[in-house]
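*Asks:* Structure, please.
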Amino acid sequence: MRFFSSPRALAPLAGAALTLFAAAHPAVADGDLSGAQRIVSIGGDVTEIVYDLGEQDRLVARDTTSSFPEAATDLPDVGYMRALAPEGVLSVKPDGILTIEGSGPPQALDVLARAGVPVATIPNGFTRDAVVAKIEAVGKALGVPEKAAPLAEKAGKSLDDAIAEARAIDRDTRVLFILSMQGGRIMGAGSDTAAAGILELAGLTNAITGMTGYKQLSDEAVIAAAPDVVLMIDRGAGHVVDPEELFSNAALSQTPAGREHRLVRMDGLFLLGFGPRTAEAVRDLSSRLAADGL
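*Replies:* Take a look at the predicted model:
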């Protein structure tokens, strides 16, 4: 199946399908999926929570970022969460869409809503409380708050313990999270990002200050950041930046991380998902750096 990311390209293709689907599925109150039995889950963190709640039998499809648990990858993939195509989503005949905040494009979600498919949007965030709230919100949207309450409580307690353990280590470790290195240009993480959030939970210092979001960094900014270690997502075979190539970067080679070739790679959903496994991610990241004397 071919998917399109351009809203203009989608409109003429989706029209007929939308008309038929809307006739068969009258609109349901936004956010209420309690009666839905054919749900498309958008967002790896949201999908994880659905499985942890034991509601996975109600899923008929998921997005590309939903790679955990492994069983989720057996579901049809409707595309990347920020480049959804309405006709791809509608092809699995959903009666509900569960999506993490920031999915889209907005035009695609509007088209789906006009087709009569209820859309429940789960708030996102990069804090301990955001994880707890996310679990509770998924449970409420699915109509199973009684299942979500103990899971949320367990996640909150685990996070409290992991955060306390990590912050008990006497450290002042500066971490540079690198999202990509296209064309040799480093794209780093400023504040208001999942990367900044996980570093804070682990008691680590984000080497990039005075910047929000993910942006390309100048050589001067990289040198001034003076990171002790570089943190990157493990993208799998064929997509991994070679350490020698990474630390041969003119700016990065002048930093403590570059001189010592200190690099940590972790699975992206595990590290940045802010879902049920975030406490494990905090412990894993903290222990890896502690093992290296950081």
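*Asks:* from here on, contacts and neighbour counts on C-alpha atoms
*Replies:* Noted.
*Asks:* Buried residues, the longest helix along the chain. List them.
*Replies:* As assigned by DSSP state H, the longest helix anywhere in the chain is helix 145-167. Across helix 145-167, burial judged by 16 or more other C-alpha atoms under 10 Å covers 145, 147-149, 151-152, 155-156, 158-159, 162-163, 165-166.
*Asks:* in the stretch 51-200 of the chain, which spans are strands?
*Replies:* With strands called from DSSP state E, counting those that start in this stretch, the stretch 51-200 of the chain shows them at 59-62, 96-100, 119-122, 174-180, 187-189.
*Asks:* just checking, what packs against the second one?
*Replies:* So the one you mean is strand 96-100. With contacts taken as 3 or more C-alpha pairs under 8 Å, 6 or more residues apart in numbering; DSSP states H and E, strand 96-100 sits against strand 39-42, helix 44-52, strand 119-122.
*Asks:* what do you get if the cut-off is 7 Å, keeping everything else the same?
*Replies:* In this structure, strand 96-100 packs against strand 39-42, strand 119-122, with contacts taken as 3 or more C-alpha pairs under 7 Å, 6 or more residues apart in numbering; DSSP states H and E.
*Asks:* isn't residue 253 right up against residue 261?
*Replies:* No: if you go by C-alpha atoms under 7 Å, residue 253 and residue 261 don't touch, sitting 8.5 Å apart.
*Asks:* Pull up the overlap in contacts between these two.
*Replies:* Overlap of the contact sets of residue 253 and residue 261 (by C-alpha atoms under 7 Å, 6 or more residues apart in numbering) consists of residue 247.
*Asks:* Nearest to residue 290, out of the strands of the stretch 51-200 of the chain?
*Replies:* In terms of C-alpha to C-alpha, the element of the strands of the stretch 51-200 of the chain nearest to residue 290 is strand 174-180, at 12.9 Å.
*Asks:* starting at the chain centroid, how far to that closest one?
*Replies:* 16 Å (C-alpha atoms, centre = their mean, to the nearest Å).
*Asks:* same thing with stretch 38-55?
*Replies:* 13 Å.
*Asks:* which other residues reach it?
*Replies:* The contact list for stretch 38-55 (C-alpha under 7 Å, 6+ apart) reads 56, 58-63, 65-69, 81, 94-100, 135, 147-148, 269, 273-276.
*Asks:* ok, now stretch 200-207?
*Replies:* With C-alpha under 7 Å, 6+ apart as the contact definition, stretch 200-207 has outside contacts at 163, 166-167, 172-176, 196, 199, 225-227, 282, 286.
*Asks:* how about a cut-off of 6 Å?
*Replies:* 163, 166, 167, 173, 174, 175, 176, 225, 227, 282, 286 (C-alpha atoms under 6 Å, 6 or more residues apart in numbering).
*Asks:* what's the farthest-apart pair in the residues you listed?
*Replies:* Maximum distance among the contacts of stretch 200-207 (C-alpha to C-alpha): 24.3 Å, for 163 and 225.
*Asks:* Another sequence for comparison is provided below:
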Amino acid sequence: MDKTKLPRLVSTKKVLHRLSAMSVLWCLCSGGVYAAATSSAPNTHTAQLTSSVHENQQADTPRIIAAGGSVTEIIYALGRGDWVVATDSTSMFPAAANEVTKLGYFRQLSTEGVLAQQPSLLLGASATGPEPMLEQVANAGVDVHVYHVSKDIVGLSEMVLDIGHRVSAVEKAKQLVTDLHRQVDAQQVQYSEAIASYASANYSNTINALFVVANNDRGITVAGADTVPQALFDTLGMTNIAGDLNGYKLMDAESVLARNPDVVFAAGHMLHGENALNSLCSHHAIAATFAGQHCLVKAMDSSIGLGLSPRFAIALKAVAEHGLRALSLKASDTAKQGPANQEQVIKKLISQNIVLETSLNSDSHRDAAGREE
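*Replies:* Alright, predicted model coming up:
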């Protein structure tokens, strides 16, 4: 059986060289990442706030509004959390981000709410808005930068380096990107070595994965292409069964059943109550799949499962471990159906800590899989 080929990551040196150049180029552009239009005229109250903003810009310490959990986390990771005066409601990590003013959902910020904080800089994740607010805040003299980057490690690196330049933390940003690539490389190598053991024993080493962000009677909303889950799966060589969809789309039960996911990940924000994972395992779209039969459904912190977080490697580790759990159960199923000598192969894999010992117990598939909260 062919081994799963994992994509080769771009070398860290090349990424740093290319992205550093891009960061400098962006910062030389007068409009920045977001170029404000001049058509939206502020009202009287907004004009008063604008005057206050101009006066406050004489202060030595920048006043940053961070919109979007990924942007907020990067700023704090670069040691500039003390410059943050307000964040949006999705910015919950680190804990210090909850101690500043909250401005509401980053897609629906108000001009008055933003300007009332007298910011000198607004940094926003993709979809920060609405557009008239961005225009009015920029027209008030605030530097506004909204990041539209690819939802993968390259896009994350771009954002880290550019934010580092804007908050005077260039060297820390370069180090953060270097550390990120090193951690991801290590996770990728470790997973590659583990799945190679299955291939050498003639067991399947491929994983069909699915990331669920919401569910209802019509079906489940899943992560398709151009999403962080897609990047996590791609990095490990897993197949996203929703990869033919773009963004977050509804997938009907028949499509999920036909594509038969081996593992399912669920965004933590959609899970409520002690039996939330069990309920998802028994969902009519999932119950008859391999993942449903073994309850291979894992909760993922939405901030790292759906957002471009500096904790990307932590999310990758969780995905890899869940994938190996599925391979363990697939191998045990094959051993029970195959010739007697396959049981000896399973025992060998157990000794290498690759397959769960309980996999040899005929009635223990569901319990061996576990239900990870």
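*Asks:* returning to what we had before: next, format the strands of the stretch 51-200 of the first structure as a markdown table and append distance to residue 43 of the first structure.
*Replies:* A markdown table is the format used below for the strands of the stretch 51-200 of the first structure (distance: least, C-alpha to C-alpha, whole Å):
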| stretch | distance to residue 43 of the first structure |
| --- | --- |
| strand 59-62 | 8 |
| strand 96-100 | 5 |
| strand 119-122 | 10 |
| strand 174-180 | 18 |
| strand 187-189 | 20 |
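*Asks:* Out of the ones you listed, flag the one nearest residue 219 of the first structure.
*Replies:* That would be strand 187-189 among these, by C-alpha to C-alpha, at 11.1 Å.
*Asks:* The closest one - contacts with which helices or strands?
*Replies:* Applying 3 or more C-alpha pairs under 6 Å, 6 or more residues apart in numbering; DSSP states H and E, one finds that strand 187-189 of the first structure contacts strand 174-180, strand 214-216.
*Asks:* hmm, back to that, using a markdown table, please lay out the buried residues of helix 145-167 of the first structure together with distance to residue 218 of the first structure.
*Replies:* Shown next, in a markdown table, are those (distance: C-alpha to C-alpha, whole Å):
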| residue | distance to residue 218 of the first structure |
| --- | --- |
| 145 | 47 |
| 147 | 48 |
| 148 | 44 |
| 149 | 45 |
| 151 | 43 |
| 152 | 41 |
| 155 | 38 |
| 156 | 38 |
| 158 | 38 |
| 159 | 35 |
| 162 | 34 |
| 163 | 32 |
| 165 | 35 |
| 166 | 31 |
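*Asks:* Look up the closest residue to the aligned partner of residue 97 of the second structure in the first structure, ignoring the ones flanking it.
*Replies:* In the first structure, the residue paired with residue 97 of the second structure according to TM-score structural alignment is residue 72. Excluding the flanking residues, the one nearest residue 72 of the first structure by C-alpha to C-alpha, 6 or more residues apart in numbering is residue 66, at 6.7 Å.
*Asks:* Run a quick neighbour tally on that neighbour.
*Replies:* Counted with other C-alpha atoms under 10 Å, the neighbours of residue 66 of the first structure add up to 24.
*Asks:* next one: residue 284 of the second structure
*Replies:* When neighbours are defined as other C-alpha under 10 Å, residue 284 of the second structure has 17 of them.
*Asks:* Grab the nearest non-local neighbour of it.
*Replies:* Going by C-alpha to C-alpha, 6+ apart, residue 284 of the second structure has residue 253 as its nearest residue, at 6.8 Å.
*Asks:* Per the alignment, name the residue of the first structure opposite residue 244 of the second structure.
*Replies:* Using TM-score structural alignment, the equivalent of residue 244 of the second structure in the first structure is residue 210.
*Asks:* Show me the contact partners of stretch 148-163 of the first structure.
*Replies:* With contact meaning C-alpha under 6 Å, 6+ apart, stretch 148-163 of the first structure is reached by 132, 135, 136, 139, 201, 202, 279, 283.
*Asks:* Look up how far residue 27 of the second structure lies from whatever residue of the second structure lines up with the second one.
*Replies:* Right, the one you point to is residue 135 of the first structure. Under the alignment (TM-score structural alignment), residue 135 of the first structure pairs with residue 160 of the second structure. In this view, residue 160 of the second structure and residue 27 of the second structure are 14 Å apart by C-alpha to C-alpha, to the nearest Å.
*Asks:* These two: who's more crowded?
*Replies:* Set residue 160 of the second structure next to residue 27 and count neighbours by other C-alpha under 10 Å: residue 160 wins out with 29 against 14.
*Asks:* Tell me the spacing between that one and residue 217 of the second structure.
*Replies:* Using C-alpha to C-alpha, residue 160 of the second structure is found at 40 Å from residue 217 of the second structure.
*Asks:* residues near the counterpart of residue 233 of the second structure in the first structure, how many?
*Replies:* Correspondence of residue 233 of the second structure to the first structure, assessed by TM-score structural alignment: residue 199. Burial of residue 199 of the first structure is recorded as 23 neighbouring residues (other C-alpha under 10 Å).
*Asks:* Which residue, other than its chain neighbours, is closest to residue 285 of the first structure?
*Replies:* Leaving aside its sequence neighbours, residue 285 of the first structure sits nearest to residue 202 (C-alpha to C-alpha, 6+ apart; 7.3 Å).
*Asks:* same question but for residue 246 of the first structure, I mixed them up
*Replies:* Residue nearest to residue 246 of the first structure in three dimensions, not counting chain neighbours: residue 252, with 7.8 Å by C-alpha to C-alpha, 6+ apart.
*Asks:* Quickly note the distance from residue 214 of the second structure to residue 182 of the second structure.
*Replies:* Distance, residue 214 of the second structure to residue 182 of the second structure, using C-alpha to C-alpha: 33 Å.
*Asks:* Equivalent analysis for residue 88 of the second structure, please.
*Replies:* 30 Å.
*Asks:* Who's the closest spatial neighbour of whichever residue in the first structure pairs up with residue 67 of the second structure, skipping the chain neighbours?
*Replies:* Here residue 67 of the second structure is matched to residue 42 in the first structure, going by TM-score structural alignment. Closest residue in space to residue 42 of the first structure, ignoring its immediate chain neighbours: residue 99 at 4.4 Å, by C-alpha to C-alpha, 6+ apart.
*Asks:* The second structure: matching residues for stretch 272-286 of the first structure?
*Replies:* Mapped onto the second structure using TM-score structural alignment, stretch 272-286 of the first structure covers residues 306-320.
*Asks:* measure the matching stretch end to end?
*Replies:* Counting by C-alpha to C-alpha, the terminal residues of stretch 306-320 of the second structure are separated by 16 Å.
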